[in-house]
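1. Pasting the sequence and the predicted coordinates here, then a few questions.
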Amino acid sequence: MTMQGGLLQDKIAVIHGGSGAIGGAVARAFARDGARVHLTARHREGLERVAQDIAAAGGHAAIATLDAMDADAVEAHAQAVAESEGRIDIALNAVGIVHVQGPTFAELSVQEYLQPIADYNRCNFLTAQAAAKRMRSGGVLLTLSTPGSRMSGVGFLGYGATCASIEAFSRLLAGELGPAGIRVVCLRPHAIPDALPRSHAREVFAESARRAGVSIEAMLEEAARTGTLLGRLPTLQQVANYAAFVASDRAAAMTGAIANLSCGALVD
């Protein structure tokens, strides 16, 4: 998985949510391209699976169990990585948080609406701040959004507002950190079908699919067929490969950007 002269050779990367579908795929891609990855999640079993895959392919992965909502735990982990490695070069927040999708505005409680907005913004703020304090010029912060930030529809009001706020956070943070030479890029993939077996997304999508009277897989197939220019949805490998590229020096001119990985569901 490591390659001499890879895109991320000897870079130090921290991935929160490293046991999840996107976090794990990105971790493997980073390690393949030469990075030393440090993975966190709340549960150890998933982290160990990803770390074992990376080690079996000749890469380096360290794991730590923590809750990305816990400011002290996030700070302590970033400090430990910086002390052991000398710095942090790349950080990705790939934390997935279960939230309500499906109910209409009339059915939605204010708590259900606000929960993803509060939780996703809290953990993105904490992980970005902890990593940025240990970055040098050339550091890269990556966040995650979805096309829900710009789409209008029924059943995803809270999460759509969440994604819009994460994108705004990323743009504004790029302005704050640009003078220090730190780049910020938000990745905006559409729903990823091959992530479902390892993602919280299956639970999140379940109610919307039930209301539509179809399986989750059929719901995503319809979204791909009728809602994207390419007639398909992104794969985990495609998202991970792009993350590795944009975290590398080959994308050194890019910051404050929202990377459209929606297969044409949105057209910029």
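-> That came through, no problem.
2. Please make it C-alpha for all contacts and neighbour counts, starting now.
-> Fine.
3. could you point out which element follows the longest helix anywhere in the chain?
-> As assigned by DSSP state H, the longest helix anywhere in the chain is helix 110-132. Where DSSP states H and E defines the elements, the next helix or strand beyond helix 110-132 is strand 140-144.
4. ok, and here's another one to check against it:
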Amino acid sequence: MLLQEKVAVITGGGRGIGRTIALAYARAGARLALAARSVTALEETRRMVSDLGGEAVVIPTDVSQATAVAALAQAVQEHFGRVDILVNNSGTAGPTAPLWEITPDAWEETFAVNVRGTFLCCRALLPLMIAQASGCIICIGSMTGKRPLFGRTPYAASKLALVGLARTLAWEVGPYGIRVNVISPGPVEGERIEQVIRKQAEVKGISLEEARATFLRDAPLGRLVTAEEVAAAAVFLASEQAASITGEDLNVSAGIVMY
């Protein structure tokens, strides 16, 4: 029970990595506030947490909107009275195309969720952490921020931006006992990576098998990453076992990225 009685806010908690982190946190003893746009997906995660004997509240939130994020922070304060962990997991894949074919609106939409959303959540919830002189922020980045992926300039740029944000923020909030880190997953098993593979095949004009092979050939472990492995890293970084770790970018990529 590494997170016993800790209060964790998880954005994008309705599915995928966010849901898996929520379940791992519940098993570790945390109390959860789940935020995302899809109420249906959030409620399903809440029921799964409840089945584990955990506590979770659902707070529908569009993280790209300042008023919605302010309402999220207020709801967390009213329900729990504190926040110990913020997992900035909400994200969008954005378009897949050569940069010169990407519209400004598509570029800005990617940054609105992946970067602005992280900024707004940190901005809204940090006052609670500062007041209690403790806390932990985890941003879910991507290996794509550091390793080129054809046609994914907005996504890559937005995910690498999180590293700069986290490292600078770690300096700003360190005196208050607050830690800030990034987890950069590699290709994670599931429907989302299958969509990415299909898009890669389309824009490169290659077969699905060839596109899938590119995600495996550079992995020393020769496999994709599981959402559970990313969640295990998120539990560790939020726990007292990582009390001296801040400003780090932790790769969970089966070795595809080592920097």
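-> Good, I have the coordinates. Note that the structure is a prediction, hence the values are computed from the model and not measured.
5. Give me the TM-score for this pair.
-> TM-score of the superposed chains, computed with TM-score structural alignment, normalised by the length of the second structure, equals 0.92; 256 aligned residues with a C-alpha RMSD of 1.8 Å.
6. circling back: please name every helix or strand in contact with the longest helix of the first structure.
-> For helix 110-132 of the first structure, the packing partners by 3 or more C-alpha pairs under 8 Å, 6 or more residues apart in numbering; DSSP states H and E come out as helix 71-85, strand 90-93, strand 140-144, helix 157-177.
7. Quick one: closest of the ones you listed to Ile12 of the first structure.
-> With C-alpha to C-alpha as the measure, strand 90-93 is the member of those nearest Ile12 of the first structure (6.3 Å).
8. about what we covered before: deepest-packed of the helices and strands packed on helix 110-132 of the first structure, please.
-> Stretch with highest mean neighbour count among those: strand 90-93 (a mean of 27; mean count of other C-alpha atoms under 10 Å).
9. tell me the average deviation of that one from the second structure after fitting.
-> With mean C-alpha distance after the TM-score superposition for the first structure, strand 90-93 of the first structure departs from the second structure by a mean of 0.7 Å once superposed.
10. Remind me what that strand packs against, helices and strands.
-> strand 12-16, helix 110-132, strand 140-144.
11. The first one vs the second structure, mean deviation?
-> Spelled out, that is strand 12-16 of the first structure. Looks like 0.6 Å for strand 12-16 of the first structure (mean C-alpha distance after the TM-score superposition for the first structure).
12. That strand corresponds to what range in the second structure?
-> Counting by TM-score structural alignment, strand 12-16 of the first structure falls onto residues 7-11 of the second structure.
13. which residues in the stretch 151-259 of the second structure form strands?
-> 178-185, 249-252 (DSSP state E, counting those that start in this stretch).
14. okay, these in CSV with mean neighbour count and distance to Ala201 of the second structure next?
-> Shown next, in CSV, are the strands of the stretch 151-259 of the second structure (neighbours: other C-alpha atoms under 10 Å; distance: least, C-alpha to C-alpha, whole Å):
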stretch, mean neighbour count, distance to Ala201 of the second structure
strand 178-185, 27, 21
strand 249-252, 23, 24
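15. got JSON lines for the ones you listed, with distance to Tyr155 of the second structure too?
-> JSON lines is the format used below for the strands of the stretch 151-259 of the second structure (distance: least, C-alpha to C-alpha, whole Å):
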{"stretch": "strand 178-185", "distance to Tyr155 of the second structure": "13"}
{"stretch": "strand 249-252", "distance to Tyr155 of the second structure": "17"}
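16. what about the longest helix of the first structure, distance to the chain center?
-> 13 Å (C-alpha atoms, centre = their mean, to the nearest Å).
17. Stretch 29-45 of the second structure too?
-> 14 Å.
18. What range does that stretch cover in the first structure?
-> Against the first structure, stretch 29-45 of the second structure falls on residues 34-50 (TM-score structural alignment).
19. Then stretch 155-170 of the second structure?
-> Using TM-score structural alignment, stretch 155-170 of the second structure pairs with 159-174 in the first structure.
20. Go through stretch 210-217 of the second structure and flag the buried ones.
-> For stretch 210-217 of the second structure, burial by neighbour count (16 or more other C-alpha atoms under 10 Å) applies to Ala211, Arg212, Phe215, Leu216.
21. from memory the third one sits against Glu189, does it?
-> No. Look at Phe215 of the second structure against Glu189 with C-alpha atoms under 8 Å: they stay out of range, at 11.1 Å.
22. who touches both of these two?
-> Overlap of the contact sets of Phe215 of the second structure and Glu189 (by C-alpha atoms under 8 Å, 6 or more residues apart in numbering) consists of Leu224.
23. For the closest residue to Val50 of the first structure other than its chain neighbours, list the residues it contacts.
-> The shortest distance from Val50 of the first structure to any non-neighbouring residue, by C-alpha to C-alpha, 6 or more residues apart in numbering, is to Gly24 (6.0 Å). Residues counted as contacts of Gly24 of the first structure (C-alpha under 8 Å, 6+ apart) are Gly17, Gly18, Val50.
24. Assess the claim that the second one and Gly96 are in contact.
-> Looking back up the chat, that one is Gly18 of the first structure. No. Using C-alpha under 8 Å, Gly18 of the first structure makes no contact with Gly96, being 10.1 Å away.
25. Need the counterpart of Ala242 of the second structure in the first structure.
-> Using TM-score structural alignment, the equivalent of Ala242 of the second structure in the first structure is Ala251.
26. Trace Val57 of the second structure over to the first structure, please.
-> Match for Val57 of the second structure (TM-score structural alignment): Ala62.
27. That match belongs to a strand, doesn't it?
-> Yes. Counting by DSSP: H, G, I helix; E, B strand; the rest coil, Ala62 of the first structure falls inside a strand.
28. Count the neighbours of it for me.
-> For Ala62 of the first structure, the count of nearby residues is 17 (other C-alpha atoms under 10 Å).
29. With the one 3 residues further on instead?
-> Around Thr65 of the first structure there are 17 other residues, counting by other C-alpha under 10 Å.
30. try Gly135 of the second structure
-> Gly135 of the second structure, neighbours per other C-alpha under 10 Å, totals 27.
31. Check the first structure for me, the residue farthest from its geometric middle.
-> Ala106 (30.2 Å; C-alpha atoms, centre = their mean).
32. Now name the helix or strand holding Leu149 of the second structure.
-> Using DSSP H and E, no helix or strand contains Leu149 of the second structure.
33. Spit out the contact partners of it.
-> Ala156.
34. ok, Ile193 of the second structure - contacts?
-> Residues near Ile193 of the second structure by C-alpha under 8 Å, 6+ apart: Pro187.
35. and Ala33 of the second structure, helix, strand or coil?
-> Classified using three-state DSSP, Ala33 of the second structure is strand.
36. Likewise for the one 10 residues further on?
-> For Glu43 of the second structure, the secondary structure call by three-state DSSP comes out as helix.
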